[in-house]
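**Student:** No sequence on hand, only this structure:
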């Protein structure tokens, strides 16, 4: 099926693109047509070949065979410089910016007009002001990158591409680090770009976003293109089935919770960082057996610090944490090792810096934090065979691909890294599981499985603390939802009484009228 429209010019066309890495057939005879001035989604599971294909278009890789046509003309794109010259820009999932350079310096870097830098900067300032006004991309040009929130950093990357003349713009998982508000603004920017004739290629796992923003969608599976559809003529269910090759349950199935005893609690918990800023302010929280407590909030409002204090990574400044009969205070601090021994599991929000070691093998990452257990250690040496078999078992159970315990952790896709970390923590059978951003960068089939395992743990009488920027994930999994703003819990609502509007208002520190009325009724009783 062609995804072009009659009499509509193509901005980009791929014919028979093929790419192998040894025995891995990453792209297998890929054909794609992208009409000019459209937003075109590319979706598929982890390892489907999406990133390889985009890297071929942008010149990071060269195809073994096949043609790339830009504006109807065959283009040879051996490197990113030639891609830029052909009018192709790319915003990577992990931004490529110099933190201590200003916005203006980052945009000009590599695109200077001769030796006189001041001339380039003056020219760039004028052009960037025009682009910012035209595409709603306002950014303080003289601010350094490390002063900007992640949403503004992304705008800088888009401005860089537009400044270099991009007419085809590739965005790789652009909302993975954005708040819902920042995502909404990004979509307005993309619509504005499309209306001005820019063609957008959007790579994402999020079907809701695909349906909200794209005109057409192409689906990849196991290195092949398996479907092209108009967005207006498809559904989440159809796209999920095309991606996975089977029907996928998109709705989390669960019974009502039956909460039991308090497993973990905090009282007036406060954490002050090295700058003297209170990141947590007198937080009172309870997690009971047999319930999932969701934590919603705009990123940076204390959710990360809450998890790290509870996990023993950060020490509380005031107040206390109770885990069973154990008390953790500023005077009696703990550690990540001791908290783990208290039967608390922790899946960190940042898997790359805290969940695994990129240069370790998968089997070494699979025993991080539990490496001192006797089953992994002999009298003098570690039990390498037992470690390998342990990792192999986790890989089989959680469908971690490729199933190679010896492979370096950094060579797995983000979703497969995540599955390995969650598998390690769940396998320890903790009484409390704290899990941050459980499905960030994870494909639809794995999301279904991870959600099921979280509910299974709840039903086994475990307590789960869930931190996620995905409001639909919070709503689907949680029994109670607390909302954080500026380091404080500003409200709590039962999941069956919550929706995105209510949570969004609470995240902005506005209590919805229906919750005020409920409080008033409770006081009257």
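**Tutor:** Yes, it's here. Values in this document were obtained by computation on a predicted structure and should not be read as measured data.
**Student:** make it CA atoms for all contacts and neighbour counts henceforth
**Tutor:** Noted.
**Student:** Okay, helices next: where are they in the stretch 201-350 of the chain?
**Tutor:** 207-213, 236-244, 303-310, 336-341 (DSSP state H, counting those that start in this stretch).
**Student:** Mind listing what's buried along the first one?
**Tutor:** Using 16 or more other C-alpha atoms under 10 Å as the burial criterion, the residues of helix 207-213 that qualify are 207, 209, 210, 211, 213.
**Student:** Against residue 39, how distant is the closest residue to the fourth one other than its chain neighbours?
**Tutor:** This points to residue 211. Nearest non-adjacent residue to residue 211, counting by C-alpha to C-alpha, 6 or more residues apart in numbering: residue 231, 6.1 Å away. Going from residue 231 to residue 39 by C-alpha to C-alpha, to the nearest Å gives 10 Å.
**Student:** Comparison target, given below:
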């Protein structure tokens, strides 16, 4: 049978050796919510075991329990056949379990070697022995890590490999990878999966958490599905489709970001003219982080910006929001020059923003949900009435957002930190869309959210676009960029170096341009029959 349910105990594969990890009857309760209930998972040694489930299903809590960050209320953990109890991550590391978090835990201004040995200086010192060990691990697993490189000079994929090397350096035999492909282009995903196969070939075990079901099916040996805090089934990757896995996860089909109808008007909403922004690096050298940026977004248009993270996308968002002062250039919103306008006024004038880092720029994690609903819109209705906050109206509107955007929470008085990442994202999207913005800056709007929440966020963007919303979309999900965008631009080292037609470009071609391998107008490979209407033959672009 393709999909196997787990009404009681999941079937355990016969094995002559102990399993890498066995979780039995794991239950974890928090005030007002049961995060995990009677979870059973068996992870075979030397495999890639995927853990999938919708936002709030309990995946993160379960992995925090396995990594010693939380203690279960009930249930047992066995590692290599021996029952264990972890009081902290140090206990888990001592038993060979390492975790690579979705948000990297690296110090930019330190070298790779310094980041790797930090906190583990007693293992191999901080000099030549440590450098030799790092090279040895890097070579053994094909990671290609240079110990003396500065982390700030590394791309996202290299940083992730440093994180993997960190846990291997500490002796991990079981690796937990939380959303490891969220910020990678297709070529980098392929390279990561090659690394995982190397790890597996050497007898290491990987627990792989992801919402990208196609990737899960391509790399996993076993799949466990969690829904509403408990295990609901297992799937065989060899005979399961993304559609079937999505239905097991959330009871619905895999959504598509594809937008078929055009709603683009000829009315400019945001005009960015010859914008230049410089920054001073730690050595005192001034460099351009944005250089001659020039584009226009019209009402009803989604302009997608593709680029490997760290190539100026964050600075572009901050410049448009007024968080950075331009060296030169002009920003115009709906016909008004906003180049010198304060951030709050830009918000009041109709700019909504879904920030790339929801923890740093989108939420007050220790504040309740209703306070987070006010964040960034303190002077606007329903949050305020005249010069005073209207807390009753703000609370009522928070209830509406929770209901309409399916934010899984026991109430609006719990802290934002108590929500899963995907539910935090839905709260932010609901807050920003509730003010009917003229321009929405959407930076990675569906990062870390499940297929059901993805569909809802895409639908909200498409619906607002039909009503004239202009959208600046920045995303590492190339299918999302291609599917939602009316226009595509590629950013590389602070410049817009290429443009592409979303109707013809492939994720692989777009990913290649993001690494600086192409510039100008990107075209799909010519069809063998030589279509006379092909834009490469002088036809008109979309």
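**Tutor:** Structure received. Keep in mind that what you see is a predicted model, and the values were worked out from it rather than measured.
**Student:** picking that back up, and which of the buried residues of helix 207-213 of structure 1 is nearest to residue 125 of structure 1?
**Tutor:** residue 213 (30.1 Å; C-alpha to C-alpha).
**Student:** tell me the contacts of the equivalent of the closest one over in structure 2?
**Tutor:** Using TM-score structural alignment as the criterion, residue 213 of structure 1 maps onto residue 219 of structure 2. Taking C-alpha atoms under 8 Å, 6 or more residues apart in numbering, we find residue 219 of structure 2 in contact with 48, 193.
**Student:** Please repeat the previous calculation with a cut-off of 7 Å.
**Tutor:** Contact analysis of residue 219 of structure 2 by C-alpha atoms under 7 Å, 6 or more residues apart in numbering lists residue 193.
**Student:** just to revisit the earlier point, deepest-packed of the helices of the stretch 201-350 of structure 1, please.
**Tutor:** Per residue and on average, the most neighbours among these fall to helix 303-310, with a mean of 22 (mean count of other C-alpha atoms under 10 Å).
**Student:** corresponding residues in structure 2 for that helix?
**Tutor:** Going by TM-score structural alignment: helix 303-310 of structure 1 matches residues 313-320.
**Student:** Report the mean distance between the matching stretch and its aligned residues in structure 1.
**Tutor:** On superposition with structure 1, the mean distance recorded for stretch 313-320 of structure 2 (mean C-alpha distance after the TM-score superposition for structure 1) is 2.1 Å.
**Student:** ok, residues contacting that stretch?
**Tutor:** Outside of stretch 313-320 of structure 2, the residues within contact range by C-alpha under 7 Å, 6+ apart are 324, 325, 326.
**Student:** Just among those, which is most surrounded?
**Tutor:** residue 326 (18 neighbours; other C-alpha atoms under 10 Å).
**Student:** Run the chain-centre distance for the longest helix along structure 1.
**Tutor:** If you go by DSSP state H, structure 1 has its longest helix at helix 117-135. Distance, stretch centre to chain centre, for helix 117-135 of structure 1: 31 Å (C-alpha atoms, centre = their mean, to the nearest Å).
**Student:** Same question for stretch 181-197 of structure 1.
**Tutor:** Worked out by C-alpha atoms, centre = their mean, stretch 181-197 of structure 1 lies 19 Å from the chain centre.
**Student:** And for stretch 77-92 of structure 1?
**Tutor:** 25 Å.
**Student:** Now do that stretch: distance from first to last residue.
**Tutor:** 18 Å.
**Student:** that older thread, shared neighbours, residue 231 and residue 39 of structure 1?
**Tutor:** Each of 214, 215, 216 lies in contact with both residue 231 of structure 1 and residue 39 under the rule C-alpha under 7 Å, 6+ apart.
**Student:** Report the buried members of those residues.
**Tutor:** If we count by 16+ other C-alpha under 10 Å, these have these buried: 214, 215, 216.
**Student:** Which single one of those is nearest to residue 326 of structure 1?
**Tutor:** Nearest member of those to residue 326 of structure 1, counting by C-alpha to C-alpha, is residue 214, at 51.4 Å.
**Student:** Now for the closest residue to the closest one other than its chain neighbours: which residues touch it?
**Tutor:** Leaving aside its sequence neighbours, residue 214 of structure 1 sits nearest to residue 39 (C-alpha to C-alpha, 6+ apart; 4.7 Å). With contact taken as C-alpha under 7 Å, 6+ apart, residue 39 of structure 1 is in contact with 194, 199, 200, 201, 202, 214, 215, 216.
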